[in-house]
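S.K.: got a predicted structure here, sequence first:
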Amino acid sequence: MKKIIVTGCNGQLGRAINKELTSNDGYELINTDVFQGEGIIPLDITDVDAVVKFVKESGAQAIINCAAYTAVDKQESDVDLSYRINAIGPRNLAIAATEAGAKLVHVSTDYVFDGNGTRPYIEFDKTGPVSVYGKTKLAGEEMVKQFAKDFFIIRTAWLYGDGKNFVKTMLSLSEKYDEVSVVKDQLGTPTSTKELAKAIHHLVGTENYGVFHGTCEGDTNWADFTEEIFRLAGKSTRVNHVTTAEYTARNPQAAPRPAYSILENYMLKLTSGYMFADWHDAIEDYIRELV
């Protein structure tokens, strides 16, 4: 049985990884997070000595890094913590994985791009992050490339699953208000953690190493996505389509949001023919389980 360490196991993706891989008898998961809980081992990924020791003693064949600092606005004024978690943490895991002869799966983000694209970004496109979050996540990618031998970097976007996310926020607002205002000029692909966990499951058992994009198929904007959420959940709340400028005038944001976040899963398709579900099907599946 193969042992896999899951960092950030209590987050949305960590929970989805647990559901996906515990259904497979070939894996034994070693769940870690910054906080201890039932079945969870406390591990601070920013402590290199602790990480190296833990990975070596665990006997794990792979590490799936779901740990990240994702509070985008807070990071604009909390730069050091952002680099510690999003860059130094992956570096430490990469060092530990190499010393233990283990594979490393590292999850990254669309924010490594500048968000001004006009066609879906592929893995070979030039990066250019504009926020602290994007810069630290790109630094994390570079650390993994520098220190890990066998690695998979998977960039995803607009993620939702078991935990706090955009879908649940919109559904909560629909219980309180007759209408909500949502931006219409930011494009991307809503992606379920369930679909991303399936893709990670597919990759971790291979030697198909490298940088990958991992999002559901198709694209939309936040306002249209919200309308689809409400339709599937049977909500009558009206969605006001507003521009980013209109929204931020009333709700200031410290970090800039990318206007264009559509990723093309080029490497997955090119190297293995692997396909994600369409975003419409994924959100329908999620809402069905949620309500």
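M.R.: Cool, got the structure. Numbers count the residues shown, from 1 in each chain.
S.K.: rest of the way, CA atoms for contacts and neighbours
M.R.: Fine.
S.K.: which residues touch the closest residue to Pro256 other than its chain neighbours?
M.R.: For Pro256, ignoring the flanking residues on the chain, the nearest one in space by C-alpha to C-alpha, 6 or more residues apart in numbering is Ser131 at 6.4 Å. By C-alpha atoms under 8 Å, 6 or more residues apart in numbering, the contact list for Ser131 reads 72, 76, 111, 255-256.
S.K.: cool, and Val52?
M.R.: 92-93, 95-97, 99.
S.K.: ok, structure two:
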Amino acid sequence: MKLLITGSFGQVGRCLVERLNNMAGVEFLALDREELDITDESAVFNVVTSFSPEVIINAAAYTAVDRAEDEVELSYAINRDGPANLAKAADKVGAAMLHISTDYVFAGNKDGEYLESDETRPQGVYGASKLAGEIAVAEACPRHMILRTAWVFSEHGGNFVKSMLRLAENRDTLGIVADQFGGPTYAGDIATALLHIAVAIIKENNTGFGVYHYSGMPHVSWYDFANTIFTEAKAQDVLVKTITVNPIATSDYPTPAKRPANSKLNNEKIFTQFGVSPSDWQLALKNLKDYTS
């Protein structure tokens, strides 16, 4: 199995590399933006044609949701043009393209879980640029799989779990938004799911290409998520004090970009096609010491 990974220093990218290092019979090339600028079409084509992977997994993205409102061109360059370059190159060498997208492609006002077939209506630049990337990938490479996920966290990089633990060092009380709901998703589980799918495509000739949702269960609010983090941190002796978490409304914490009130993604399609179960985010919080190093 021959894989090309982009965005190798991001949360999902680093988890992919960790897992690939422990997989037998796999040749892979993992590149970060310093090694491959995916917005550079000629550079992308040179790397892809010379390495000739069977699957490209694009874990590179512009994810600064609020800053994207000002950095519009950069957002689209990384989230639309870069994936388009990779997808075109994938199609040229006959590779499959696995691309990570987001719950922000939806308006976030649906009752219940979002299906892959639901109307997309992003509310900000980040979501719009990611949706544009989905469209570009689908148009450029028929053998594509787009994986929409939400609320990603891990031991690597910046994320909600690490922010909560950092804030708890100097604070005894926090106000956390309680009217936005979704499924926290462990980046390691996303990596495992992507590699499982890559194997299914290459070795089992699974042709279930298209759009899939993959996130954590059970669905919770940010307030619930924070409470669980602090309960686990106390139980694991990562925190020695009790943190009081107060529920607040989205309107109490204004941000430049609008957040979806509902980020609940339905995971049934990916389970039916590939046997991939939702991310167990509660299990992923059982090693919080790794999030503080």
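M.R.: Thanks, I have the structure now. The structure presented is a predicted model; accordingly, all values stated were derived computationally and were not measured.
S.K.: got a TM-score for the pair?
M.R.: Superposed pair, TM-score by TM-score structural alignment, normalised by the length of the first structure: 0.93. Supporting alignment: 279 aligned residues with a C-alpha RMSD of 1.3 Å.
S.K.: quick revisit: aligned partner of the residue nearest to Pro256 of the first structure in the second structure?
M.R.: Counting by TM-score structural alignment, Ser131 of the first structure corresponds to Gly124 in the second structure.
S.K.: over to Trp158 of the first structure?
M.R.: Using TM-score structural alignment, Trp158 of the first structure pairs with Trp151 in the second structure.
S.K.: burial count for its match?
M.R.: Applying other C-alpha atoms under 10 Å, we find 19 residues neighbouring Trp151 of the second structure.
S.K.: do Val182 of the first structure as well
M.R.: Neighbour count for Val182 of the first structure, taken as other C-alpha under 10 Å: 23.
S.K.: how close does it sit to Val242 of the first structure?
M.R.: 6 Å (C-alpha to C-alpha, to the nearest Å).
S.K.: and for Val48 of the first structure?
M.R.: Using C-alpha to C-alpha, Val48 of the first structure is found at 45 Å from Val242 of the first structure.
S.K.: for the two, work out which one has more neighbours and name it.
M.R.: Just comparing Val48 of the first structure and Val242: by other C-alpha under 10 Å the higher neighbour count belongs to Val48, 19 against 16.
S.K.: residues contacting the counterpart of that one in the second structure?
M.R.: Alignment note (TM-score structural alignment): Val48 of the first structure maps to Glu41 of the second structure. Glu41 of the second structure sits next to 82, 85 when contact means C-alpha under 8 Å, 6+ apart.
S.K.: and the residue of the first structure most remote from its centre, what does it touch?
M.R.: Relative to the C-alpha centroid of the first structure, counting by C-alpha atoms, centre = their mean, Asp178 is the outermost residue, at 31.0 Å. If a contact means C-alpha under 8 Å, 6+ apart, then Asp178 of the first structure has 236-238 as its contacts.
S.K.: weed out the non-buried ones from those residues.
M.R.: Using 16 or more other C-alpha atoms under 10 Å as the burial test, these include Thr237 as buried.
S.K.: can you list the contacts of Asp178 of the first structure in a markdown table and add distance to Arg84 of the first structure and secondary structure?
M.R.: As requested, those are arranged in a markdown table below (distance: C-alpha to C-alpha, whole Å; DSSP: H, G, I helix; E, B strand; the rest coil):
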| residue | distance to Arg84 of the first structure | secondary structure |
| --- | --- | --- |
| Ser236 | 44 | coil |
| Thr237 | 41 | coil |
| Arg238 | 41 | strand |
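S.K.: between the contacts of Asp178 of the first structure, which is closest to Leu43 of the first structure?
M.R.: Nearest to Leu43 of the first structure among these is Thr237, at 42.5 Å by C-alpha to C-alpha.
S.K.: what do we get in the second structure for that closest one?
M.R.: Aligned partner of Thr237 of the first structure by TM-score structural alignment: Ile243.
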